[in-house]
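A.B. asks: test case, fold it:
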Amino acid sequence: RRSSPRRRGGDSSQGGRTPSSESSDPPTAAAATSEAGRAVIWGTTVNMDEVMHMFTDFLRNYRVPSAGARGSSSGAEDDDELDEPHYMRMLAEIAESQVYNLNVDLKCLFDYEGSRPLYALLVKYPQEVIPLMDLAVHREFERLWPQAAAVMDRRIQVRTFNMKEVTRMRDLNPADICQLVSIRGMVTRTSGIIPDLKVAFFRCLTCGNTEEVIADRGRIDEPAVCARCDARHSFELVHNRCVFADRQHIKLQETPESIPEGETPNTVTLYAFDALVDVARPGDRVEITGIYRATTDRTNPRMRTVRSVYSTYLDVLHVKKTDKARLSAEDPTAPPDSEFAAPFAERAGAVRAEAVRSRMEAIAADPDVYEKLARSLAPSIWEMDDVKKGLLCMLFGGTHKDLGKQGKIRGEINVLLCGDPGTSKSQLLTYVNKIAPRGVYTSGKGSSAVGLTAYVVRDPETRELVLESGALVLSDRGICCIDEFDKMDDITRSILHEAMEQQTVSIAKAGIVASLNARTSVLASANPVESRWNAQRSVVDNLQLPPTLLSRFDLIYLVLDKVDKVSDARLAKHLVALYHPTATLEAAPYAMTELAEYLTYSKTHIHPEISDEAAGMLVSAYVAMRGAGRKGGRNTITATPRQLESLIRLAEARARIRLSSTVDPEDVTEAQRLMSAATQTAATDPITGAIDMGRINTGRTAASVDDVEKLANALRDMLSTRRRGHKMGLAALTRELERQSDVAVDAGVMQDALRMLATERRVRYTEGARQITVLNG
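C.D. replies: Below you'll find the predicted structure:
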């Protein structure tokens, strides 16, 4: 294997090939004036002096041209020091921070007239050019900051990114080998840290002489003869004196939106070294810049013969996770001890925290920021304002609380959209998946239990059993969107109980016992079993979902297709305008990039605490919701402690939308309204019109429970006159009850009453044969 992009030493010819003093190319303006000073690396057109001269000129003179170019290419934000060379300022920051990585934006390198030939050489011969760029940066740093350079433990490493063209993963071919490429994808698996030998330390067993050998293209040549005692083959490797680098294997898979129709996703193996280890995590959508390489594959490690088909991989030079149209899970302006702190600076320039804060506070100062952000979410979907506000609160989320030994309280908000088909439920899921930082979109019928959690595979390199992350684990600190939630089988749905409340996924298989983080919000959509929503039935009966799972959703929205002439006309005009070429649609108040940036800043820096007044309102609201069930002489459950926790999370999310550090009464009021518009609507008893959480928690209202109890009492009185062992059919028993009461008996209530008597050992009820046997009349 060729050497990795990790560079070492001070010799400028360490690009992997021997420099030559001759070249067929004429010297350019950037080359040294002396013909004897020209040195060209053998087998290439890389003139060492020209490369270093062009790159040094770029470092010293490149300036960010304008605010627009600064936002699109260099990545520096709101910097007033436009007269100062951009990369000179970055070197000054390196001298202060002592983080010896220089991110070079290749679009800037191409736009600068003096370095445009260098861009072409870099893409074609990265293994030779990058060490020369390292050397040029190091010399410039020594010239400007000699004291800081004297205490450096290694050279400054140039990390290039933002190429002009991004290659599709399936378009990589042999012509790209040993060239600089850039690909996009989603990380599916990362290995542990593997030591990679860079400098071997040998000691002679005869005389004790020591020698150091630097790895060349991944190979170590052991000294054959000792220079002191002339002993042959007398050296041994001293492991604790060798120099190792960190290495990590990464599997990168094509993102779902980039896969052609009818194709399966391709994967590429990545090798990350040193500072890039553990930067990319499973679930991250990244843009990788690196060197595409090929290595031999031996049929047997003990045999010299190799296969004619080589294995390919990518040596990583830069990892970029920032997507302006997507909420970021990390923020470079976050403190180092924050869970949102970025482990690796991805951009070519410092992010000005003050400039970002002033811009976000300007948006939050708008009194209508809540309404405008809701309208900016999925602007192509007409109205559905309350649903969009609920999804907006889900994106912002509540505050995650760690109580130490007492446990943790989740801050993620789970939302269920259920109702009639054709009401834009899947469109909302698609939009949220696009803006979520680590969003995974899956379908209920196409998901299995191991696909949602984790599955065991054999590592192709070490041949050991390892875990591959599933959808919930890949969505950690993101949002998992599950469409057709009602089509899941019971085994798959049972997996979600732990993930939606404890935020973990426990695995015990193939000798691997682990508890994986699944700190994800679940956004699900479901259709009723009868294709149309039946208002006379509960959510549990309409969706055929277990009540224990439904109670874990903070918001349950009923998206119904109601017939209304005025509303239908407005919806039709909106849909026609989407297809009409000359129609003008109302523009969203904020673009997706602005919305994503605002979300990232709020989740990173705003952690609201509940004020005393808001705490009193929360207690009063919960007591009032509980007290509503005692009206009319009934004792129905209108709220549970889970509804109170949901209310707190919604209030915290509402405070985050305003960039407020405290939860105010207006946030509690809006949280109550959202709960009333969503979950409590789903829990309303259509017969009594009262709110009854039993419709969600048990699938039955208090009124239906009373009906079952009354029918069970009537059955007890009737069967008390029958002898033991008497048998009768269900239809005959129903007709006899109806003759006695002159009221039609509901089949579902009859079934529940017979099950209650069977539990009391009064009857034996065979549901398949629909036959009742009296046990204790």
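A.B. asks: going forward, measure contacts and count neighbours with C-alpha atoms only.
C.D. replies: Will do.
A.B. asks: please identify the helix or strand for the spatially closest residue to Leu467 that is not a sequence neighbour.
C.D. replies: Nearest residue to Leu467, sequence neighbours excluded (CA to CA, 6 or more residues apart in numbering): Val456, at 4.7 Å. Assigned by DSSP states H and E, Val456 belongs to strand 454-458.
A.B. asks: give the other helices and strands that the next helix or strand after that strand contacts.
C.D. replies: Counting by DSSP H and E, the next helix or strand C-terminal to strand 454-458 is strand 465-469. Strand 465-469 sits against strand 180-190, strand 454-458, with contacts defined as 3 or more CA pairs under 8 Å, 6 or more residues apart in numbering; DSSP states H and E.
A.B. asks: please give the structure of this sequence too, so both can be compared:
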Amino acid sequence: GGGQQRAEGGEEGGEAAAAPAVSLPYIQLQLTNDRDAQPMRRLELTDDTEKMVFVSGIITSVSKPQHKTRILKLVCSGCKAVKKIHLRMDQGIVQIPRVCEARMGRDAGDHAEKCPLDPFLKVPDECEYQDIQYLKMQELPEDVPTGELPRNIRLCANNYLCDLVFPGARVSVVGVFSVTDKAGPPKGGGGDRMVRSTVLRVLGYGSQDQGWGRFSQTQQFSNEEIEHFKQLAADPDIRTKIYKSVAPALYGMDTIKQAVSCLLFGGARKLLPDNNRIRGDINVLLLGDPGTAKSQFLKYVEKAAPIAVYTSGKGSSAAGLTAAIIREGQRGFSLEGGAMVLADGGVVCIDELDKMRAEDRVAIHEAM
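C.D. replies: You can find the predicted model right below:
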């Protein structure tokens, strides 16, 4: 009985194999990873090139999606032979064959005189295209060693992965770390480039925030810590302990420490019945003579807050604090987030606020 069933199944399989192939729609898989992402500084060209990596960072710049050729269709002007070239999404320069295959020996007797040099012509209407978006990801502030500048890497996303993240989002990216040519001819005439640029071909995003810009979910607490928090919450004198724990190296200034504590904890956002929102963020402005520890409080808040960006108002502009439009060569314009965008869901510390120009100070009023 079993053999007879297998025989019938084999016949059905034969009929299915003889049936015409069904064209499937375009399918794109998004890969994710539950493990801890590695910092950007651990990427090495010698070991990680053309390998799948899992890195974390913060998105600082997002370009406008563009259409790019995925399959280039060429037609020989002599023998009308069709040739298709598959392109990688980060490939900048396409090398079109200069000689038709018919001229190189395949059916040379029939097409040797018909195929001239450089015979291929592009057929734009019959090529296949895909959406391409370039992003810039900067390493997380907590991963930057003291005294060093943060590093960044260029990302390349395609199709359904476009327009998924925005400047200021903390993400973990699964992708292939590769080396590619820059678009356009090399400077100084012909010849190949001796220096290549690195790019991370995105295979999937993972959010490290709640709502793309909120408190990090990677902060996990143990059961002992949760029990300790509950005991602290039951303490009737917990407010005084919190106030004293703010900048303990500074003596006195109890009122300022209370204000800084309220700023770090934040308020509760309220949604009114008429759909009006009342912000829960608390803003603090410190005024005082030089040498009264205003900058020390700013430094403490920057280290204590999970998400914080420190900047000085003397060298800040409206574009640097909010957002700026950056021109990126032949790829057009991109939106690059400033200090207030990168500190979304956290605290932005602006020192020397009175040194800022009035037209630049207006830019932060809407965010406040």
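A.B. asks: could I get the helices and strands packed on strand 465-469 of the first structure as CSV with mean neighbour count?
C.D. replies: CSV is the format used below for these (neighbours: other CA atoms under 10 Å):
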stretch, mean neighbour count
strand 180-190, 23
strand 454-458, 16
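A.B. asks: got a list of contacts for stretch 277-292 of the second structure?
C.D. replies: With contact meaning CA atoms under 8 Å, 6 or more residues apart in numbering, stretch 277-292 of the second structure is reached by 259-260, 262-263, 266-272, 294, 368.
A.B. asks: next step: the residues you listed restricted to helices.
C.D. replies: 259-260, 262-263, 294 (DSSP state H).
A.B. asks: neighbour-wise, give me the winner out of the residues you listed.
C.D. replies: Most neighbours among these, by other CA atoms under 10 Å: Val260, with 23 neighbours.
A.B. asks: and the residue mapped onto that one from the first structure, how far from Arg458 of the first structure?
C.D. replies: In the first structure, Val260 of the second structure lines up with Leu391, judged by TM-score structural alignment. Distance of Leu391 of the first structure to Arg458 of the first structure, given as CA to CA, to the nearest Å: 39 Å.
A.B. asks: where do the helices of the stretch 151-300 of the second structure begin and end?
C.D. replies: Using DSSP state H, counting those that start in this stretch, the helices of the stretch 151-300 of the second structure run over 223-234, 238-245, 254-265, 294-304.
A.B. asks: was I right about Leu467 of the first structure contacting Asp459?
C.D. replies: No - using CA atoms under 8 Å, Leu467 of the first structure makes no contact with Asp459, being 9.1 Å away.
A.B. asks: which position in the second structure aligns with Thr312 of the first structure?
C.D. replies: When the second structure is aligned by TM-score structural alignment, Thr312 of the first structure is paired with Thr198.
A.B. asks: Leu452 of the first structure too?
C.D. replies: For Leu452 of the first structure, the aligned residue in the second structure is Leu321 (criterion: TM-score structural alignment).
A.B. asks: you'd agree its match is up against Ala339?
C.D. replies: Yes - with contact defined as CA under 8 Å, Leu321 of the second structure reaches Ala339; the gap is 4.8 Å.
A.B. asks: also compute the angle for the strand holding Val456 of the first structure relative to strand 465-469, please.
C.D. replies: Orientation check (axes from the mean of the first three to the mean of the last three CA atoms, to 10 degrees): strand 454-458 of the first structure against strand 465-469 gives 140 degrees.
A.B. asks: which strands or helices does strand 454-458 of the first structure pack on?
C.D. replies: Here strand 454-458 of the first structure touches strand 465-469, going by 3+ CA pairs under 8 Å, 6+ apart.
A.B. asks: what's the neighbour count on Ser358 of the first structure?
C.D. replies: Neighbours of Ser358 of the first structure using other CA under 10 Å come to 11.
A.B. asks: quick revisit: between Leu467 and Asp459 of the first structure, which is the more surrounded one?
C.D. replies: Using other CA under 10 Å, the more surrounded residue of Leu467 of the first structure and Asp459 is Leu467, with 18 against 13.
A.B. asks: so who does the more buried one touch?
C.D. replies: Contacts of Leu467 of the first structure by CA under 8 Å, 6+ apart are 454-457.
A.B. asks: still on that earlier bit, can you say which two of the contacts of stretch 277-292 of the second structure are spatially most distant?
C.D. replies: Within those, two members stand farthest from each other by CA to CA: Leu272 and Lys294, at 36.1 Å.
A.B. asks: and the gap between Ala758 of the first structure and Thr681 of the first structure?
C.D. replies: According to CA to CA, Ala758 of the first structure stands 34 Å off from Thr681 of the first structure.
A.B. asks: closest to Ser620 of the first structure out of the helices and strands packed on strand 465-469 of the first structure?
C.D. replies: Nearest to Ser620 of the first structure, of these and by CA to CA, is strand 454-458 at 42.7 Å.
A.B. asks: quick check: which element contains Ala624 of the first structure?
C.D. replies: Here Ala624 of the first structure is assigned to helix 612-627, by DSSP H and E.
A.B. asks: of all the residues in that helix, which ones are buried?
C.D. replies: 614-615, 617-618, 621-622, 625-626 (16 or more other CA atoms under 10 Å).
A.B. asks: coming back round to it: for the match of Thr312 of the first structure, what are its contacts?
C.D. replies: Contacts of Thr198 of the second structure (CA under 8 Å, 6+ apart): 153-154, 177-180.
A.B. asks: could you tell me which of these belong to strands?
C.D. replies: Mapping the contacts of Thr198 of the second structure onto strands (DSSP state E) picks out 153-154, 177-180.
A.B. asks: what's the closest non-adjacent residue to Lys321 of the first structure?
C.D. replies: The shortest distance from Lys321 of the first structure to any non-neighbouring residue, by CA to CA, 6+ apart, is to Val286 (4.6 Å).
A.B. asks: any idea how far Ala17 of the second structure is from Lys257 of the second structure?
C.D. replies: 76 Å.
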